[in-house]
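[1] can't give you the sequence, but here's the structure:
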């Protein structure tokens, strides 16, 4: 597999500013710890993916975040970028452009911090897809997408014109990329962690993980008693 820049777009897990849709039943402090665990598990998956250059585009105050020291240690050796631009679609496109400036000529695969169940195998699949396709897109259960990759970073500018946090975000993204003449590889579908029901379902897939351990006992309610993910909330996009 040729080298690929693997970009994580994330928000510092500061209590009261991240994963607020987990509250209730979680407190803001608990929600921040869940977000930190999700991000750390994601960083681990990236680190274990062969042939990638790890990059993170982060917004927020990492010093005030839950798990700040562990996150700083986990990011040693990474290219760390700030986010820029107004609105999440513009920030996504800017993160791709800034990654391309740091790693010129490399294809870019981008994920968020809301799919701690992602594995090195899934990430490698996304990277390998760019060997035969111009772009790659992995749909999310809520109608958005959890991963987007581009052989040419210039094509990521298309993301800036696509509204996020909608039930048709994934479909609109796929249609936009194809309308631009790109050959798009479709990847596996995953669940984003937006509300506690999502967290409980994803935790069942990750026994022994940081993420599963981060769910407080008070939040371990039967899934039927917890509000389900609201259709159209794309990957907690506004929380990254």
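    Yes, it's here. As the structure is a computational prediction, the values presented were derived from the model and not from experiment.
[2] alpha carbons only for contacts and neighbour counts from here, please
    Will do.
[3] Find the residue closest to the residue nearest the centre of the chain in space, skipping its chain neighbours.
    In the chain, the residue lying closest to the centroid (C-alpha atoms, centre = their mean) is residue 112, at 1.1 Å. Using C-alpha to C-alpha, 6 or more residues apart in numbering and skipping residues adjacent in sequence, the residue nearest residue 112 is residue 9, 4.9 Å away.
[4] for stretch 73-81, which positions count as buried?
    The neighbour-count check on stretch 73-81 (16 or more other C-alpha atoms under 10 Å) flags 74, 75, 79, 80, 81 as buried.
[5] With distance to residue 68 and secondary structure as new columns, can those be given to me in JSON lines?
    Supplementary listing: the buried residues of stretch 73-81 in JSON lines, determined by distance: C-alpha to C-alpha, whole Å; DSSP: H, G, I helix; E, B strand; the rest coil:
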{"residue": "74", "distance to residue 68": "10", "secondary structure": "helix"}
{"residue": "75", "distance to residue 68": "11", "secondary structure": "coil"}
{"residue": "79", "distance to residue 68": "17", "secondary structure": "strand"}
{"residue": "80", "distance to residue 68": "15", "secondary structure": "strand"}
{"residue": "81", "distance to residue 68": "17", "secondary structure": "strand"}
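[6] Tabulate those in TSV, adding columns for distance to residue 117.
    Compiled in TSV, the buried residues of stretch 73-81 are given as follows (distance: C-alpha to C-alpha, whole Å):
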residue	distance to residue 117
74	18
75	19
79	23
80	23
81	24
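[7] which one of those residues sits closest to residue 220?
    If you rank the buried residues of stretch 73-81 by distance to residue 220 using C-alpha to C-alpha, residue 74 comes first, at 27.6 Å.
[8] which residues does that closest one contact?
    Applying C-alpha atoms under 8 Å, 6 or more residues apart in numbering to residue 74 gives the contacts 40, 43, 44.
[9] again, only using 10 Å
    Going by C-alpha atoms under 10 Å, 6 or more residues apart in numbering, residue 74 touches 39, 40, 41, 43, 44, 47, 68.
[10] Next one for the comparison:
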């Protein structure tokens, strides 16, 4: 059914912390176990950040079954849903459409960007309310956040996910459709060894005890 109030929802997309399947671009700089541990920390950090907002709902959408989801659901009092679709675009579009059935503003975020703050999220929610669409660019050419006030499946079809052109292609599609949007400041994902080194310097709590191979 359509949203009947001003409910706001943040959808968090997360992968299971399986060594060898997450943060693969950080290996062998980190061991597979350390990369999975870092992924766990980033997921928790993301949920801790979002729960500082008091006027929105949180949904955790996961890519596969894992015992850890039960722990997170209890710790953060969030529902857990299984992603559906053949690629990232289909999965994101499906989750956004479902959330928009009960909310007027929906943000979707990953767990790779610890620079996202409660203030950044609040500005994004406000921008969706005012503009209808908000996007937070990533320095690598993707985006760290997308917010919609209505379904837009054409934003996700036939995309080269993982390419450095995702943000530019998304913006070009909105321009072609005559859709207005608000663009937030660019932020950095944690994907490559240089990103990890920066994280060590700025947020040592997220990297404590994770040893770099060869040191």
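    Perfect, thanks for sending it. Since the structure is predicted, the reported quantities are computational estimates derived from the model, not experimental observations.
[11] picking that back up, what residues are up against the alignment partner in the second structure of the residue nearest to the centre of the first structure?
    Superposed on the second structure with TM-score structural alignment, residue 112 of the first structure falls opposite residue 110. Under the criterion of C-alpha under 10 Å, 6+ apart, the neighbours of residue 110 of the second structure are 11-15, 42-43, 46, 61, 143-146, 189.
[12] Let's see that with 7 Å instead.
    Each residue near residue 110 of the second structure by C-alpha atoms under 7 Å, 6 or more residues apart in numbering is listed here: 12, 13, 14, 144.
[13] How about residue 6 of the first structure?
    Residue 6 of the first structure touches 52, 53, 54, 55, 108, 109, 110, counting by C-alpha under 7 Å, 6+ apart.
[14] So it belongs to a strand, correct?
    Yes. Applying DSSP: H, G, I helix; E, B strand; the rest coil, one finds residue 6 of the first structure inside a strand.
[15] Would you mind measuring from it to residue 201 of the first structure?
    26 Å (C-alpha to C-alpha, to the nearest Å).
[16] The aligned residue in the second structure for residue 192 of the first structure sits in which helix or strand?
    Using TM-score structural alignment as the criterion, residue 192 of the first structure maps onto residue 189 of the second structure. Taking DSSP states H and E as the definition, one finds residue 189 of the second structure inside no helix or strand.
[17] Surely residue 189 of the second structure touches residue 113?
    Yes. Judged on C-alpha atoms under 7 Å, residue 189 of the second structure makes contact with residue 113 at a distance of 4.5 Å.
[18] tally of neighbours for residue 213 of the second structure?
    Neighbourhood size, residue 213 of the second structure [other C-alpha atoms under 10 Å]: 11.
[19] Am I right that it is in contact with residue 27?
    No. Shown here, residue 213 of the second structure and residue 27 do not form a contact pair, counting by C-alpha under 7 Å, at 9.0 Å.
[20] Is residue 17 of the first structure part of a helix or strand, or is it coil?
    Once three-state DSSP is applied, residue 17 of the first structure turns out coil.
[21] before we move on, what about residue 13 of the second structure?
    strand.
[22] one step back: want to try JSON lines for the contacts of residue 74 of the first structure, with neighbour count and distance to residue 133 of the first structure as columns?
    Listed next are the contacts of residue 74 of the first structure as JSON lines, based on neighbours: other C-alpha atoms under 10 Å; distance: C-alpha to C-alpha, whole Å:
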{"residue": "39", "neighbour count": "28", "distance to residue 133 of the first structure": "28"}
{"residue": "40", "neighbour count": "22", "distance to residue 133 of the first structure": "30"}
{"residue": "41", "neighbour count": "23", "distance to residue 133 of the first structure": "28"}
{"residue": "43", "neighbour count": "22", "distance to residue 133 of the first structure": "25"}
{"residue": "44", "neighbour count": "16", "distance to residue 133 of the first structure": "26"}
{"residue": "47", "neighbour count": "18", "distance to residue 133 of the first structure": "24"}
{"residue": "68", "neighbour count": "17", "distance to residue 133 of the first structure": "37"}
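[23] Would you check which pair of these lies furthest apart?
    47 and 68, at 18.3 Å, using C-alpha to C-alpha across the contacts of residue 74 of the first structure.
[24] quick one: contacts for residue 107 of the first structure?
    Residue 107 of the first structure neighbours (C-alpha under 7 Å, 6+ apart): 4, 5, 150, 151, 152, 153.
[25] Residues touching the longest helix that the second structure contains, excluding its own?
    Longest helix in the second structure by number of residues (criterion: DSSP state H): helix 32-50. The contact list for helix 32-50 of the second structure, computed with C-alpha under 7 Å, 6+ apart, reads 17-20, 22-23, 26, 111-112, 114, 117-118, 206-207, 210.
[26] Drop anything exposed from these.
    17, 18, 19, 22, 23, 26, 111, 112, 114, 118, 206, 207.
[27] Not counting sequence-adjacent ones, nearest residue to the second one?
    Nearest in space to residue 18 of the second structure, with sequence neighbours left out and distances taken as C-alpha to C-alpha, 6+ apart, is residue 36 at 6.0 Å.
[28] Over to the first one?
    Leaving out its chain neighbours, the residue that sits closest to residue 17 of the second structure by C-alpha to C-alpha, 6+ apart is residue 36, at 5.1 Å.
[29] could you pull out the helices for the first structure?
    28-47, 68-74, 88-102, 120-129, 169-179, 196-204, 210-214.
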